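> coords below, sequence missing:
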């Protein structure tokens, strides 16, 4: 793929990104504006104030202007990367998101890699041994874990490894009473294990089942039967003809799982009291922190878009034989 094709593709994606952010921003703002949530009441927290003081707060939050004016100012601030001030933290929303998202990205990145690698390996092993006890065990696990909510899996992991066995801390990002900047690497890493384990256990099921089914189809194809007639068998056959044909769709599926990964992280962080963007989103919703909640919605849209973009680019990083015309599509 030449440079012009790449620039055209990236320009097309940039236009789609701008449209996506505008649509998400407008509809999210409208839904929150139509909801019973009132930023003024959330800020006052049922404190008694005079009508003049309430009027000042309504002017500050812009709640006493038409909806079209609110949307216009919201989009204007969004272009300037001004997402407002959080009612909970009393700090700029973009600073809060940057701080909390960094912790969540570490959690999600490790979980994403582990779930992808382990899921692909389990899928290959199950597909190669179709009908064996290994295949049946992998299918039972995948069906069971896919039907279980991530927060329920997190509670089981928490009870077994933190409460009963006592191998890991119960939760939080750092020990109680210790500042995040003063925590050691081991103190931080030990509290990252259980949330990462939970997200990995949940995330590997789809990729394992997909890889298994794809490998079974590949092994029953004509060119694999021809390879078997030439004497190829075992893992050499899987390596030469199986993995090459199932790796690309498996990687694509893994990149497309960014939305499920983000949703799972929201619940898992709440279970383990992990100080990430997920727990912050729950706190913003419960406390009616509209600026922070809207900022997290924008961040989640960007996160999912990046995952889809990486999925498209992975085609050409893994298999350059794909036609450039498909890239333009």
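Ah, there it is. Note that the structure is a prediction, hence the values are computed from the model and not measured.
> going forward, measure contacts between C-alpha atoms and count neighbours the same way
Will do.
> run a quick neighbour tally on residue 116.
Using other C-alpha atoms under 10 Å, residue 116 is surrounded by 24 other residues.
> helix, strand, or coil at the residue nearest the centre of the chain?
The centroid of the chain falls nearest to residue 262 when counting by C-alpha atoms, centre = their mean (2.4 Å). Following DSSP: H, G, I helix; E, B strand; the rest coil, the label given to residue 262 is helix.
> next, the one to line up against it:
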């Protein structure tokens, strides 16, 4: 228990250091961005705003202060639980993130599970049929998807299923023009299917190729050869000697894919105009919404760090050498 406490303490210190470093870098990049946040805030009415009104708006959002002072004011408020107010949505950043996160977590969670299950099954099938056309086809499919950009896959699915076939909506999270109290769960699921398929298809390759190679190594081991000599074949051999050796490594690898999942969600949500964290991140960056962008950066870091922490924890539980602090 003491070793776990020390390990978690080191992880917590790394998280704090990472949050601070990314906050500083993100603040500097946004502050010196060529995008004028005041112009983006006013929008099409820019020509109707007088210089005095522009100066008042600048002072209201604190953009007339030096960048260093603004950063420390933001950091001080953050330590007190205040993430600021979004310039785009004109609401507290915490509320915007909380609302958008509920949309994104359903999308990312469903795609994470679907890609993990399909990838794991595909990897097992490829390994059990090593050297056959089935194995070659699965490997070709995985390598092709691994080099396919998420936004391109999203556009392809949108054109095929949304435009040509007309089976699914082309975008948004709910039907346009329908009051919020009349939107059904089926409507939300229907609008989520295309971004879900996009993230799931792109996320299959990593887990499938890892599972295939891991199972190939297991099936070539001495204890599996001995089991085959005793007459074990097929599903019984896989269940008794294969799955238990590849399941937990596959799960751990899937947790480490949180960063790719979040990055893919940003692109997929932008393609389909899905109202999640990804679309909010793009909007905040393009319109110079510093409070919202910084809040999203911190949230994404915690999200990805949590996935990596779970993966590390699973590895420590599986490998006693890591629990004892020895090197591999």
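Right, received. Where do you want to start? As the structure is a prediction and not an experimental result, all values here were calculated from the model.
> rewinding a little: can I assume the residue nearest to the centre of the first structure is in contact with residue 301?
No - using C-alpha atoms under 8 Å, residue 262 of the first structure is not in contact with residue 301, being 10.1 Å away.
> and the strands in the stretch 151-300 of the second structure, which stretches?
Here the stretch 151-300 of the second structure has no strands by DSSP state E, counting those that start in this stretch.
> all helices of it, in order?
Using DSSP state H, counting those that start in this stretch, the helices found in the stretch 151-300 of the second structure span residues 185-202, 204-219, 222-229, 234-237, 243-255, 258-272, 277-286, 290-318.
> hang on, the earlier thing: which residues does the residue nearest to the centre of the first structure contact?
By C-alpha atoms under 8 Å, 6 or more residues apart in numbering, residue 262 of the first structure lies in contact with 108, 278, 300.
> just among those residues, which is most surrounded?
Tallying neighbours with other C-alpha under 10 Å puts residue 278 at the head of those, with 24 neighbours.
> just to revisit the earlier point, quick one, which of the helices of the stretch 151-300 of the second structure is nearest to residue 39 of the second structure?
Closest of the helices of the stretch 151-300 of the second structure to residue 39 of the second structure is helix 277-286, at 11.5 Å (criterion: C-alpha to C-alpha).
> and the longest helix along the first structure, how far from the second structure on average?
Among the elements of the first structure assigned as helix by DSSP state H, the one spanning the most residues is helix 93-128. Following the fit onto the second structure, the mean deviation recorded for helix 93-128 of the first structure is 0.6 Å by mean C-alpha distance after the TM-score superposition for the first structure.
> can you list the buried residues in that helix?
Neighbour counts over helix 93-128 of the first structure (16 or more other C-alpha atoms under 10 Å) mark 93-94, 96-97, 100-101, 103-105, 107-108, 110-112, 114-128 as buried.
> ok, stretch 145-160 of the second structure next?
Judged by neighbour count using 16+ other C-alpha under 10 Å, the buried positions of stretch 145-160 of the second structure are 145, 146, 150, 151, 153, 154, 155, 157, 158.
> what about that stretch, how long is it end to end?
Criterion C-alpha to C-alpha, to the nearest Å; first-to-last residue distance in stretch 145-160 of the second structure is 17 Å.
> quick one: contacts of it?
170, 194-195, 198-199, 201-202, 204-206, 264, 267-268, 271-272.
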